[in-house]
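> Coordinates for the following, if possible.
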Amino acid sequence: MATLLRIDSSASGDNSKSRQLADAFVAQWLMKNPGGKVVSRDVNANPLPHFTSETLGALFTPEDQRTAEQQAIVAIGDELIAELEAADVVAISAPMYNFSIPSTLKSYFDYIARAGRTFKYTEEGAVGLVNKDAYVFTASGSFAEGEAFDHQVPYVKTFLNFIGLNVKDTFVAGGQALGEEGEKAFVAAKEKVSSAI
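Here you go, the predicted structure:
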């Protein structure tokens, strides 16, 4: 049975355009994968703790020397990474907040980036270890894609590639604060989703 891991991060709930694009993708994926399983993680509804010195200290403490608090910290990442490893495909929806992604999604990325587990360093540089396909669904108030201040889409793609997720496609609904133009962009992105798989 195929498994799709879906990660949502918008604070806008059902009004979120990035979530709506991901909804359309999930429906399409389930049509192509009858009996498939969708695992959903909403990092807005259930935010992760921010990555701090305590987090780093726990990860760098040998396993047999960790305190109970450190074990609990490491267990957060262990669960997220296991969830990622168990999936066949990953779908991530991410709005643009202040030229980048929500801090809740950044925290998720911080926890799943673990040397020796999701990536490793070699003489040729870093190598991702996840080796799965991913789809990215984004929205922004203005038409920011490709502009110098777009730190959303390039960042997400760079991070996912770093841990070995092959971004098969990106669906962008720009201009969502610009009325009719934004609606047209959303419709176009949604139509693109219908032929994505």
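> CA only for contacts and neighbour counts going forward, please
Will do.
> roughly how far apart are the residue positioned nearest the centre of the chain and residue 148?
In the chain, the residue lying closest to the centroid (CA atoms, centre = their mean) is residue 92, at 3.9 Å. Separation of residue 92 from residue 148 (CA to CA, to the nearest Å) stands at 22 Å.
> chain center to whichever helix in the chain runs longest: distance?
The residue-count maximum for a helix in the chain (DSSP state H) belongs to helix 68-86. Helix 68-86 has its C-alpha centroid displaced from the chain centroid by 17 Å (CA atoms, centre = their mean, to the nearest Å).
> again with stretch 84-94
Per CA atoms, centre = their mean, the centroid offset for stretch 84-94 relative to its chain is 7 Å.
> ranges for the helices of this structure?
17-32, 53-60, 68-86, 103-112, 153-162, 180-193.
> for the longest one, which positions count as buried?
Right, the one you point to is helix 68-86. Neighbour-count burial for helix 68-86, counted by 16 or more other CA atoms under 10 Å, picks out 70, 71, 73, 74, 76, 77, 78, 80, 81, 84, 85.
> Not counting its neighbours along the chain, what's nearest the third one?
Translated: residue 73. residue 55 (6.3 Å; CA to CA, 6 or more residues apart in numbering).
> got the buried residues of helix 68-86 as TSV, with distance to residue 36 columns?
Below are those laid out as TSV (distance: CA to CA, whole Å):
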residue	distance to residue 36
70	35
71	33
73	31
74	30
76	26
77	25
78	24
80	20
81	20
84	16
85	16
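> Another for comparison:
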Amino acid sequence: MTTLLYLKTSANGERSRSAQLCERFIQQRFDAQPDTRLITRDLVTQPLPHLGAEQWDALRLPASECSAEQLAYRHLSDALIEEFESADTVVIALPLYNFGIPSQLKAYFDLLARAGVSFEFTETGPKGLLRDRDVYLIATRGGTLDSNDDHQIPPVRQFLSLIGIQRVHALIADGLDLSPDSREQSLLAAHQRMAEIA
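As a prediction, the model looks like this:
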């Protein structure tokens, strides 16, 4: 049995095009591998605390110096890292909001990044400590982006590399709000690519 972790990040709920594409992709994976175990983490309906001074200290101070609230934040980080490590495949819904990723996903990443736990500092730079696995970024955009203006895919790749993940696959459906024809063509291309991958 393999385990697939699905991270939902869209504020649009079931109307979300990134969620719809992810769910189609996951269904195709289930069709190909029926014994897959699915873990869904909805970062919008079950939001995580954003990083602040208290949270910063919670992940860096000795446990003996942490408050009860900080220990709870640390335990949450432990649980999320353990959940991520249990997954053989990760699927991330990645809508583009104001030229960046959803803040809910950034809060998740802040809990996943733990010096000495998910990565370590070395003389040659950070080294990821989590095992590598396939991570699929199902990205949606209302318009189109020049590669120099892409603050959606590259930052996520960079973060995943920090914790040891190199097998990152991006599937982008863009131009979804430009015109009905543009939306139809982009979604058709995305569906075809997903079928090939799954």
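> Superpose the two chains and report the TM-score.
Overlay of the two chains. TM-score (TM-score structural alignment, normalised by the length of structure 1): 0.94; 196 aligned residues with a CA RMSD of 1.3 Å.
> Thought residue 139 was touching residue 18 of structure 1, still the case?
Yes - contact criterion CA atoms under 8 Å: residue 18 of structure 1 and residue 139 qualify, at 5.2 Å.
> Can you work out which residues contact both of the two?
94, 95, 173 (CA atoms under 8 Å, 6 or more residues apart in numbering).
> Tell me who's in contact with the closest residue to the first one other than its chain neighbours.
What sits nearest to residue 94 of structure 1 in space, not counting adjacent residues and going by CA to CA, 6+ apart, is residue 138, at 4.9 Å. When contacts are counted by CA under 8 Å, 6+ apart, residue 138 of structure 1 is found next to 17, 18, 93, 94, 95, 96, 153, 170, 171, 172, 173.
> Put together JSON lines for those residues, with neighbour count and distance to residue 30 of structure 1 on each row.
Below are these laid out as JSON lines (neighbours: other CA atoms under 10 Å; distance: CA to CA, whole Å):
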{"residue": "17", "neighbour count": "26", "distance to residue 30 of structure 1": "20"}
{"residue": "18", "neighbour count": "29", "distance to residue 30 of structure 1": "18"}
{"residue": "93", "neighbour count": "27", "distance to residue 30 of structure 1": "17"}
{"residue": "94", "neighbour count": "28", "distance to residue 30 of structure 1": "21"}
{"residue": "95", "neighbour count": "29", "distance to residue 30 of structure 1": "24"}
{"residue": "96", "neighbour count": "21", "distance to residue 30 of structure 1": "27"}
{"residue": "153", "neighbour count": "24", "distance to residue 30 of structure 1": "25"}
{"residue": "170", "neighbour count": "19", "distance to residue 30 of structure 1": "19"}
{"residue": "171", "neighbour count": "24", "distance to residue 30 of structure 1": "18"}
{"residue": "172", "neighbour count": "26", "distance to residue 30 of structure 1": "21"}
{"residue": "173", "neighbour count": "27", "distance to residue 30 of structure 1": "22"}
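> Residue 162 of structure 1: which of the residues you listed is nearest?
residue 153 (14.1 Å; CA to CA).
> roughly how far apart are that closest one and residue 144 of structure 1?
For residue 153 of structure 1, the distance to residue 144 of structure 1 - CA to CA - is 9 Å.
> circling back: in a markdown table, list the helices of structure 1 along with distance to residue 128 of structure 1.
Listed next are the helices of structure 1 as a markdown table, based on distance: least, CA to CA, whole Å:
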| stretch | distance to residue 128 of structure 1 |
| --- | --- |
| helix 17-32 | 24 |
| helix 53-60 | 19 |
| helix 68-86 | 12 |
| helix 103-112 | 12 |
| helix 153-162 | 5 |
| helix 180-193 | 26 |
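> who wins for proximity to residue 47 of structure 1 among these?
Comparing the helices of structure 1 by CA to CA, helix 103-112 comes nearest, at 5.8 Å.
> which residues in structure 2 does that closest one match up with?
Alignment of helix 103-112 of structure 1 against structure 2: residues 103-112, by TM-score structural alignment.
> That stretch: average distance to aligned residues in structure 1?
After superposition onto structure 1, the mean distance of stretch 103-112 of structure 2 to its aligned counterpart is 0.6 Å, using mean CA distance after the TM-score superposition for structure 1.
> what does that stretch rub up against?
9, 43-44, 47-51, 76-77, 80-81, 118, 159.
> Now a ChimeraX select for only the buried ones of those residues.
Entered in ChimeraX, the line below selects the buried ones among those, by 16+ other CA under 10 Å:
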select :9,43,44,48,76,77,80,81,118,159
